[in-house]
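1. Got a sequence here, can you build the structure:
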Amino acid sequence: MNLWETVTGSDLTREWKAFEVRAEALPADHRAAWEQVKAHLFPYSGFTGRNLTPILDNALGLLEETAADGQDVRDVLGEDIAGFCAALAGGEGARSHRDRWREQLNRDVARKLGRLGG
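-> Below you'll find the predicted structure:
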């Protein structure tokens, strides 16, 4: 990846298009699970989303393998896709955008209160 791709995000666009092409080949139930996986993983992305690329690639690979083996998607991912995605992102303690923003807000408020009170 060169500087231009980093700045413009063209590398991410290519990868997302490749993911979607691969997902189109999945059976309907696996494709629906893919959409849910993307939706549940998105809150764990960094500013650019580059941190999710390998996770999404592996999740899509798992869906492709299970579809090829004829396995039911619920047997592989379980009933709790949000929990599955949290585990993929680093466990139940994985921080989402909301968690990071809340922590930043709390730090900012504490800093302001410290300046006003002291």
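
2. rest of the way, CA atoms for contacts and neighbours
-> OK.

3. residues in contact with the longest helix along the chain?
-> Taking DSSP state H as the criterion, the chain has its longest helix at helix 97-117. With CA atoms under 8 Å, 6 or more residues apart in numbering as the test, helix 97-117 has contacts from 43, 44, 45, 46.

4. make it 6 Å
-> If you take CA atoms under 6 Å, 6 or more residues apart in numbering as the criterion, helix 97-117 is touched by residue 43.

5. All the helices of this protein, residue numbers only.
-> Under DSSP H, the chain gives helices at 3-8, 10-24, 28-41, 53-68, 73-77, 81-89, 97-117.

6. distance between the fifth one and the chain's centre?
-> Here the centre of mass of C-alpha atoms in helix 73-77, compared against the chain's by CA atoms, centre = their mean, to the nearest Å, lies 18 Å away.

7. buried stuff in it?
-> Buried positions in helix 73-77, judged by neighbour count with 16 or more other CA atoms under 10 Å: 73, 77.

8. go on, the fourth one?
-> Buried residues in helix 53-68, defined by neighbour count with 16+ other CA under 10 Å: 56, 57, 59, 60, 63, 64, 66, 67.

9. please give me the structure for this one as well, since I'd like to look at both together:
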Amino acid sequence: MATESNEEKGRYLRYLEVITGSLDDKRRYREYKARVRRLPENWRTAVEALERYLMHFGPMDGAGWISMYEDLADLVERSVADGTPVRDVFGEDPVEFVEAFMANYPAGRYRARERRRFTDAVRRAAGEAPGTEDEAG
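-> Purely as a prediction, here's the structure:
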């Protein structure tokens, strides 16, 4: 009986995850959000702004998205503990920071590769030589 019950529960959870997405990722995201709520106000403001940017321009599904958020929380928590100012982490151009940060994750590498392909295609169409990886970002 217990096997049948566990098997049915497992089947139900697999079906639920098909509909809602990974329950483990949802748990990890809630834990991440709790970490953000514990940050000092200035850091929380910066992280929430970065989250908003990622909602529009970053990966929200697929491999690595939750790891990216957890790594962000790690970085910010260490910075708070070390007394590092917000500007020292995010720099003068926060968009440059977030784009470099995203480039370390699968979706960010995909975006960089597609930007490079697009730039090279336009260069070829214009009769120019394709650029280097560094030029197209």
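
10. Once they're superposed, tell me the TM-score.
-> Overlay of the two chains. TM-score (TM-score structural alignment, normalised by the length of structure 1): 0.66; 97 aligned residues with a CA RMSD of 2.9 Å.

11. coming back round to it: just the closest of the buried residues of helix 53-68 of structure 1 to residue 75 of structure 1, please.
-> residue 66 (9.4 Å; CA to CA).

12. Grab the nearest non-local neighbour of the residue nearest the centre of structure 1.
-> Centroid check for structure 1 by CA atoms, centre = their mean gives residue 41 as the closest residue, at 2.8 Å. Distance criterion CA to CA, 6 or more residues apart in numbering; nearest residue to residue 41 of structure 1, sequence neighbours excluded, is residue 85 at 5.8 Å.

13. Distance of the one you found relative to residue 42 of structure 1?
-> Distance of residue 85 of structure 1 to residue 42 of structure 1, given as CA to CA, to the nearest Å: 10 Å.

14. more crowded one of those two?
-> residue 85 (24 against 17; other CA atoms under 10 Å).

15. Now check structure 2 for the residue matching that one.
-> The equivalent of residue 85 of structure 1 in structure 2 is residue 98 (alignment by TM-score structural alignment).

16. Distance-wise, check that match relative to residue 108 of structure 2.
-> 10 Å.

17. now what about stretch 67-75 of structure 1, what contacts it?
-> By CA under 6 Å, 6+ apart, stretch 67-75 of structure 1 touches no other residue.

18. what's the answer for stretch 79-86 of structure 1, then?
-> 40, 41, 92.

19. Now that we have those residues, can you turn them into a markdown table and tack on distance to residue 113 of structure 1?
-> Shown next, in a markdown table, are the contacts of stretch 79-86 of structure 1 (distance: CA to CA, whole Å):
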| residue | distance to residue 113 of structure 1 |
| --- | --- |
| 40 | 35 |
| 41 | 35 |
| 92 | 32 |
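
20. one step back: how about the residue nearest to the centre of structure 1, what's its match in structure 2?
-> So, by TM-score structural alignment, residue 41 of structure 1 is matched to residue 54.

21. Same question for residue 110 of structure 1.
-> Here residue 110 of structure 1 stays unmatched in structure 2, going by TM-score structural alignment.

22. ok, now which ones touch residue 101 of structure 2?
-> Counting by CA under 6 Å, 6+ apart, residue 101 of structure 2 touches no other residue.
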